[in-house]
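Undergrad: All I have is the shape, not the residue letters:
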């Protein structure tokens, strides 16, 4: 039994030495750097897409807010001319745009924290490079 264990250890040591000779630490390091650069590029692309999406959401929010203000002015103008029915209709439309703007603002606020975190992480990874 003792002889068999010694023989087994010798075979394992030769096998480990053979496997180690195939592994080139420099090549492994180079491959790791290539993979990290690829991941960083993907992260930058994702960040750019998220920032573009956030900008579109901001534009929609501003447009809804502007439309709400416009309909309010129309309601005031209709009241000034004495047309209460038209003023009510304008206020209904204003409310619709104001509600939409409010929902978009909520989305923007929620997205802001996530976007800031993503941008921060991307910058940190870029500095490490």
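TA: Sure, I can see it. All figures in this text were calculated on a predicted structure; none of them were measured in a lab. Numbers count the residues shown, from 1 in each chain.
Undergrad: use CA for all of it now, contacts and neighbours both
TA: Fine.
Undergrad: Give the burial count for residue 43, as a bare number.
TA: Residue 43 has 18 neighbours, counted by other CA atoms under 10 Å.
Undergrad: Likewise for residue 65?
TA: Considering only other CA under 10 Å, residue 65 is surrounded by 20 other residues.
Undergrad: Please verify my assumption that it contacts residue 101.
TA: Yes - the criterion here is CA atoms under 8 Å, and residue 65 meets it with residue 101 at 5.6 Å.
Undergrad: Tell me which residues touch the residue nearest the centre of the chain, please.
TA: For the chain, residue 50 is the residue whose C-alpha lies nearest the centre (CA atoms, centre = their mean; 4.4 Å). Residues near residue 50 by CA atoms under 8 Å, 6 or more residues apart in numbering: residue 115.
Undergrad: and here's the other structure:
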């Protein structure tokens, strides 16, 4: 039972972690962590280099002491002071032993410094490789997000956008056009073309009469004789003889 409970808790924790994980953010944090390690590594290398410098200074001092004591031993022997020569010789041996230990430490420190430089070089090369991989992956992730966004937008156009109403709108426009054409046809059929033609002819006659009237007023044509004058003349009678004087 306890094992099942622990397994369930681990699965829940794994699900929770995976649900909040963002690969892009994690890769960016990894790059920052790698960059943060560079100053720490430089500080460690600087400490190793400082140890080498300190040992080199000690080595130079021991060598000076050895040369100085050697000269003093020789001078004491030449002066016939074997007692002083023995004292200087004892100190000389101590300095030589210290110099030997210093040289061993210096060699070890130099090896450590060279190794630290090699480690830094390998780390920087690996850092550049991982950083490049991370940046490529980040760009790929951003491109994938953009593609997903575009795909969602295009799907929304297909499902709830133009495509869903395009055919319906075309059908409505065609229906309205057909109705208006039918109404126009019915209106044309209901017009009395004969009456319209008569009215048009009457308007032409009236216009011609007005033109004639203007011409007569302008003296361009003679006025027609009155009807009474046209009808006057020799009176004809039936059965009546006209006398001749």
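TA: Noted; the coordinates are in hand. As the structure is a computational prediction, the values presented were derived from the model and not from experiment.
Undergrad: Translate the residue nearest to the centre of the first structure into the numbering of the second structure.
TA: Here residue 50 of the first structure is matched to residue 48 in the second structure, going by TM-score structural alignment.
Undergrad: before we move on, the earlier item: mean per-residue distance, the helix or strand containing the residue nearest to the centre of the first structure to the second structure?
TA: Under the criterion of DSSP states H and E, residue 50 of the first structure resides in helix 25-80. After superposition onto the second structure, helix 25-80 of the first structure sits on average 0.9 Å from its aligned residues (mean CA distance after the TM-score superposition for the first structure).
Undergrad: quick one: the longest helix anywhere in the second structure to chain centroid distance?
TA: Longest helix in the second structure by number of residues (criterion: DSSP state H): helix 82-160. Put simply, helix 82-160 of the second structure sits 36 Å off its chain's centre (CA atoms, centre = their mean, to the nearest Å).
Undergrad: Can you check which part of the first structure the next helix or strand after it sits on?
TA: Using DSSP H and E, the next helix or strand after helix 82-160 of the second structure towards the C-terminus is helix 162-190. Counting by TM-score structural alignment, helix 162-190 of the second structure lines up with no residues of the first structure.
Undergrad: Show me how far stretch 38-50 of the first structure is from its chain's centre.
TA: 9 Å.
Undergrad: In it, which residues are buried?
TA: 40, 43, 44, 47, 50 (16 or more other CA atoms under 10 Å).
Undergrad: corresponding residue for the first one in the second structure?
TA: In the superposition onto the second structure, residue 40 of the first structure corresponds to residue 38 when matched by TM-score structural alignment.
Undergrad: From residue 133 of the second structure, how far off is residue 31 of the second structure?
TA: Distance of residue 31 of the second structure to residue 133 of the second structure, computed by CA to CA, to the nearest Å: 10 Å.
Undergrad: How about residue 122 of the second structure?
TA: 17 Å.
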